[in-house]
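Q: Whatever this is, show me its structure:
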Amino acid sequence: MQVTETSSEGLKRKLKVVVGADELGARFSAHLDKIKDQVQLKGFRKGKVPLAHIRKVFGRSVMNDVLQETIRETSSKAISDRKERPAMMPDIALADGASEIESVVAGTADLAYEMSFEVLPEVVLADFAGLKLERLVAEVEDAQLEEALADLAERNKVFASQAGREASEGDRVTIDFEGSIGGVPFERGAGENLQLVIGNSGFIPGFEDGIKGAKAGEARDVTATFPEAYPVAELAGKEAVFAVKIKDVEVPAKAEINEEFAKSLGMEGGLDELKGLVRAQLQRELDQASRMKLKRELLDALETAHDFELPPSLVAREFEAIWRQVMEGLAREGKTFADEGKTEEEARAEYQKIAERRVRLGLVVGEIGDKNKIEVTQDEMRRALMEHARRFPGQEKNVYEYFEKTPGAVQELRAPIFEDKVIDFVLEAAKPSERKVSRQELLDSLERVADA
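A: The predicted structure follows:
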């Protein structure tokens, strides 16, 4: 194999690779030797077909396989020998002339092809100790805790029956019902002892309005229409009549935050245990907000501290992915760039910069990980997969199968774990200063970061 560099401009490379006809012939013969014992043709026992006959029948097909394998192996070796890291898979261009290609397939000419690719730039890492970073530290305030407990009490209202009460907004009713369309009951259209809070939109439009004013013991017919986008096609857009029996009407009362309330939520330690759990959850949220702000600050610092040429192909691929999401979002919302107060050209320039930032930071984060041997362990991947699967109750098996069969999806799980480990490594070296702030100051700073 002979490799000649025909062009080198910035990160772009072009190589000409020539594989001699004699080497192709040796590869071709080796391939025939591999398959001869498996070949079965009419008139011959398996493995007993003469090699000359195999060459005559399968020669062209075998040579095509040999050429593909040769190009794959030699192009990889050419890059490896040069100790270069391609940004993406190289483009391979064979000779244009049909007669030349035919001669190569026939084994009478050398295989020559040109490969074009971009190499990853050299990333010289900055001194992380010189990064000026500040970690904002906020603690849960008593007022925040009281607000969270009040919200918890609001979401866990207690209901009490009230004789003669006409069902109204916010009341909880217990009902039996049977639905029909055109007088014919439909599947899964009936229920008993269903508890429904009026105003929570737990039923199809019109149903809750239809039982307002009803009292316990009353029966009435309620007419309601299934939405056009209802997931059951047979019911979508259809008007249904529900025969409803009101069994109970209960009025809501805000739960008192006391020992009894805490124990009703499973807190054996009573109110102190509940307050401790709520405070810990609130603190986790504040710590998360602090990390998000610090992480953005760190990524900004890393981008500023590293300046190198970016592979155009990587930037183009990143831009296309971003642009596709933007266009899909606009289409989904029925908007245009004019609604956003900008032209398409301005939007493209804005997202081009975002694409460049992502590529630059991706290369920097990858280099930090490689240089410092930061890896994602199997246990970390397993935990991430389990956590992801828990988001889809009842579909866990399908989630696991998807990740087993989709290699790219596994990378989606690995990437954020790897990035967080790199961030932790850099923060350890940078030793950010700390400043105590109020909860509101922390949230305001996070908002400013999001708007930047």
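Q: When you work out contacts or count neighbours from here on, use the C-alpha atoms and nothing else.
A: Will do.
Q: residue contacts, the residue lying closest to residue 358 once chain neighbours are set aside?
A: In this structure, residue 358 finds its nearest non-sequential neighbour in residue 318, 7.8 Å apart by CA to CA, 6 or more residues apart in numbering. By CA atoms under 8 Å, 6 or more residues apart in numbering, residue 318 lies in contact with 355, 358-359.
Q: Quick check: the gap between residue 318 and residue 416.
A: As judged by CA to CA, to the nearest Å, residue 318 and residue 416 stand 17 Å apart.
Q: now residue 62
A: 44 Å.
Q: Thought residue 60 was touching residue 105, still the case?
A: Yes - the pair residue 105 / residue 60 is scored as a contact, 6.8 Å apart, by CA atoms under 8 Å.
Q: Show me what counts as buried in stretch 88-97.
A: 90, 92 (16 or more other CA atoms under 10 Å).
Q: Please disregard the earlier target; I meant stretch 306-324.
A: If you call a residue buried by 16+ other CA under 10 Å, then stretch 306-324 has these buried ones: 310-311, 314-315, 318-319, 323.
Q: Also stretch 125-132?
A: The neighbour-count check on stretch 125-132 (16+ other CA under 10 Å) flags 128, 131 as buried.
Q: Straight-line length of it, end to end?
A: One end of stretch 125-132 sits 16 Å from the other (CA to CA).
Q: any idea how far residue 63 is from residue 39?
A: Distance from residue 39 to residue 63, by CA to CA: 16 Å.
Q: Just want to know which of the two has more residues nearby.
A: residue 63 (23 against 17; other CA atoms under 10 Å).
Q: Tell me the first helix or strand C-terminal of the host helix or strand of the more buried one.
A: Residue 63 is part of helix 51-81 when elements are defined by DSSP states H and E. Tracing the chain past helix 51-81, the next element assigned as helix or strand by DSSP H and E is strand 91-94.
Q: so residue 431 sits right up against residue 129, yeah?
A: Yes - between residue 431 and residue 129 there is a contact at 7.1 Å, judged by CA under 8 Å.
Q: residues contacting the closest residue to residue 200 other than its chain neighbours?
A: Spatial nearest neighbour of residue 200, excluding adjacent residues (CA to CA, 6+ apart): residue 170 at 7.9 Å. Listed by CA under 8 Å, 6+ apart, the contact set of residue 170 reads 197-200, 251-252.
Q: One more: residue 135?
A: Contacts of residue 135 by CA under 8 Å, 6+ apart are 290-291, 294, 432-435.
Q: hmm, 7 Å instead?
A: By CA atoms under 7 Å, 6 or more residues apart in numbering, residue 135 lies in contact with 290, 294, 432-435.
Q: If any of these are buried, give me the ChimeraX selection for them.
A: The buried subset of the contacts of residue 135, as determined by 16+ other CA under 10 Å, is captured in ChimeraX by this line:
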select :290,294,432
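Q: before we go on, could you also do this sequence so I can check it against the first one:
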Amino acid sequence: MQVTETLNEGLKRGYAITVTADELDAKVNEKLAEAQPEVEMKGFRKGKVPMALLKKQFGQRLMGEAMQESIDGAMTKHFEDSGDRPALQPEVKMTNEDWKEGDDVHVEMSYEKLPEIPDVDLSSISIEKLVVKAGDAEVDEALANLADNAKDFEAREEGAAAEDGDQVVIDFVGKIDGEAFDGGSAEDYPLVLGSNSFIPGFEEQLVGAKAGEDKDVTVSFPEEYQAEHLAGKEAVFSCTVKEVKAPKAAEVDDELAKKYGAEDLDALKGQIRERLEAEYSGAARAVMKRELLDKLDDIVSFDLPPSLVDAEAKQIAHQLWHEENPEVQGHEHGEIEPTDEHKTLAERRVRLGLLLADLGQKAEVEVSDAEMTQAVMNQARQYPGQERQFFEFVQQNQQMQQQLRAPIFEDKVVDHVFEQATLTEKEVSKDDLQKAVEALEEE
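A: Prediction:
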């Protein structure tokens, strides 16, 4: 077998591979010899069929396998010897398409190799770590929200008109063109005015209603309403207001704490403080990660495989196009040409992706089975009732497994870099942290 370099330009590589007819023949004979002990043929005992007869019977069929295995073996040996890692699947094509048995096989292989990643002195990187303490004001605000969520409703005085935020208990019957429709009726329904839980315009028309009052509410179903037979149609709901209730926030006391599973109010405050500081820490980490990636992007430079950059640029352009055109659900649209801005962003993503992968490999960072299982479980929650099917889908889909594994791996590598870098803590306010997070979203 002969492998000859035909292209060496930047990261692009090309090779001509020749598999001789003798090598193919030897490969076929090897396969026949492996199979011979198990072959049965009329007139011969098991395992005693002559090789010449086996070759006549099965040689042609095994030739294709031998050819593929020889080429695959040549490629594997080449990558082992050269140390090259292809950025994408190499392109392989047979150049003598008029090949016939007894001829050598000529193949061309081309690919872009992954670049050599320069070493980075991680200890030289300085990162600012924003620290936010959950003060009494933030804890009290969270407690007030919990009390509001746990609010009850008390009957207003007789004759009081319903206000926005009140709860009205109603019976209603909905009709279109004078005919009642399925799902358009209920009794003793508790509706909070301003909750936007009913068709737009419905709740507003009940503001000012009083207990014991009958009121017709006229609304139009949205054009995109999920029930097609109702979409866009005008309906009249005959409502009877049975009660009008005003909201009353729960008292901030030990009883409220127990409703939320805490032993007492002090314990609930402690839990809230921990949760808030965990949220602040997560937001601060996102800011730190962006600062780290920006610094790595500035200090590390190496050649990038054009194929990876082009593929990433197209993906970015495609994703942004769909964000700007949300009404287009499928991919039945023309080709979206990446802009220079897309290509610049693609170069950054590819460079950082290759760098983080290299750092993770050198640090022997791995994603454990437990971490993968947790990631699958988190994703499966988005498909209630179909969790088992989702688990099976992931088990059978290598691409989906990689999509779930990649962000876990990246975060573990980033944590590894943080451990090596110099971190300087800076205590800031919640508002300052919020501004830093908003700045990330604007970039």
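Q: The helix holding residue 63 of structure 1 vs structure 2, average offset?
A: Comparison of helix 51-81 of structure 1 with structure 2 after fitting gives an average deviation of 5.3 Å (mean CA distance after the TM-score superposition for structure 1).
Q: on that earlier part again, turn the contacts of residue 135 of structure 1 into a markdown table, including secondary structure.
A: Formatted as a markdown table, the contacts of residue 135 of structure 1 follow (DSSP: H, G, I helix; E, B strand; the rest coil):
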| residue | secondary structure |
| --- | --- |
| 290 | helix |
| 294 | helix |
| 432 | coil |
| 433 | strand |
| 434 | strand |
| 435 | strand |
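Q: Show me what residue 167 of structure 2 lines up with in structure 1.
A: Aligned by TM-score structural alignment, residue 167 of structure 2 pairs with residue 172 of structure 1.
Q: Thought residue 193 was touching that match, still the case?
A: No - applying CA atoms under 7 Å, one finds residue 172 of structure 1 not in contact with residue 193, separated by 11.7 Å.
Q: who's more crowded, these two?
A: Between residue 172 of structure 1 and residue 193, residue 172 has the larger neighbour count (other CA under 10 Å), namely 24 against 14.
Q: Need the counterpart of residue 439 of structure 1 in structure 2.
A: Using TM-score structural alignment, the partner of residue 439 of structure 1 in structure 2 is residue 430.
Q: any idea how far its match lies from residue 137 of structure 2?
A: Noted for residue 430 of structure 2: a distance of 11 Å to residue 137 of structure 2, by CA to CA.
Q: and those two? which has more neighbours close in?
A: Shown here are residue 430 of structure 2 and residue 137; by other CA under 10 Å, residue 430 has more neighbours (17 against 9).
Q: Helices of the stretch 251-400 of structure 2, residue ranges please.
A: 254-259, 265-299, 306-324, 340-362, 369-380, 387-396, 398-420 (DSSP state H, counting those that start in this stretch).
Q: For residue 102 of structure 1, what is the enclosing helix or strand?
A: Going by DSSP H and E, residue 102 of structure 1 is part of helix 98-106.
Q: Tell me the counterpart of residue 248 of structure 1 in structure 2.
A: In structure 2, residue 248 of structure 1 lands on residue 243 (TM-score structural alignment).
Q: after superposition, how close is whichever strand or helix holds that match to structure 1?
A: Here residue 243 of structure 2 sits within strand 234-248, counting by DSSP H and E. Strand 234-248 of structure 2 differs from its equivalent in structure 1 by a mean of 2.7 Å after superposition (mean CA distance after the TM-score superposition for structure 1).
Q: Flag every buried residue along that strand.
A: 235-247.
Q: before we move on, what about stretch 395-407 of structure 2?
A: 401, 404-405.
Q: And residue 341 of structure 2? What does it align with in structure 1?
A: That one, residue 341 of structure 2, aligns with residue 350 by TM-score structural alignment.
Q: distance of that match from residue 316 of structure 1?
A: For residue 350 of structure 1, the distance to residue 316 of structure 1 - CA to CA - is 14 Å.
Q: ditto for residue 88 of structure 1
A: From residue 88 of structure 1 over to residue 316 of structure 1 (counting by CA to CA), the distance is 12 Å.
Q: cool, and residue 122 of structure 1?
A: Residue 122 of structure 1 is 20 Å from residue 316 of structure 1, where distance means CA to CA.
Q: Quick check: of the contacts of residue 170 of structure 1, which lies closest to residue 183 of structure 1?
A: For the contacts of residue 170 of structure 1, the closest approach to residue 183 of structure 1 (CA to CA) belongs to residue 198, at 26.1 Å.
Q: Tell me who's in contact with that closest one.
A: Going by CA under 7 Å, 6+ apart, the list of residues near residue 198 of structure 1 reads 168-172, 208.
Q: hmm, 8 Å instead?
A: Contacts of residue 198 of structure 1 were listed using CA under 8 Å, 6+ apart, and they are 168-173, 208, 212.
Q: What's the ChimeraX line that selects buried ones from these?
A: Selection of buried members from the contacts of residue 198 of structure 1 for ChimeraX, criterion 16+ other CA under 10 Å:
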select :168,171,172,173,208
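Q: How many residues are close by the equivalent of residue 280 of structure 1 over in structure 2?
A: Using TM-score structural alignment, the equivalent of residue 280 of structure 1 in structure 2 is residue 274. If you count neighbours by other CA under 10 Å, residue 274 of structure 2 ends up with 15.
Q: what's the spacing between residue 274 of structure 2 and residue 259 of structure 2?
A: For residue 274 of structure 2 relative to residue 259 of structure 2 (CA to CA), the value is 18 Å.
Q: re earlier: check which helices and strands the strand holding residue 243 of structure 2 sits against.
A: strand 152-155, strand 167-176, strand 214-220 (3 or more CA pairs under 8 Å, 6 or more residues apart in numbering; DSSP states H and E).
Q: Where does the alignment partner in structure 2 of residue 152 of structure 1 sit, in terms of helix or strand?
A: Taking TM-score structural alignment for the superposition, residue 152 of structure 1 sits opposite residue 146 in structure 2. Using DSSP H and E, residue 146 of structure 2 falls within helix 136-149.
Q: With that, I have no additional questions.
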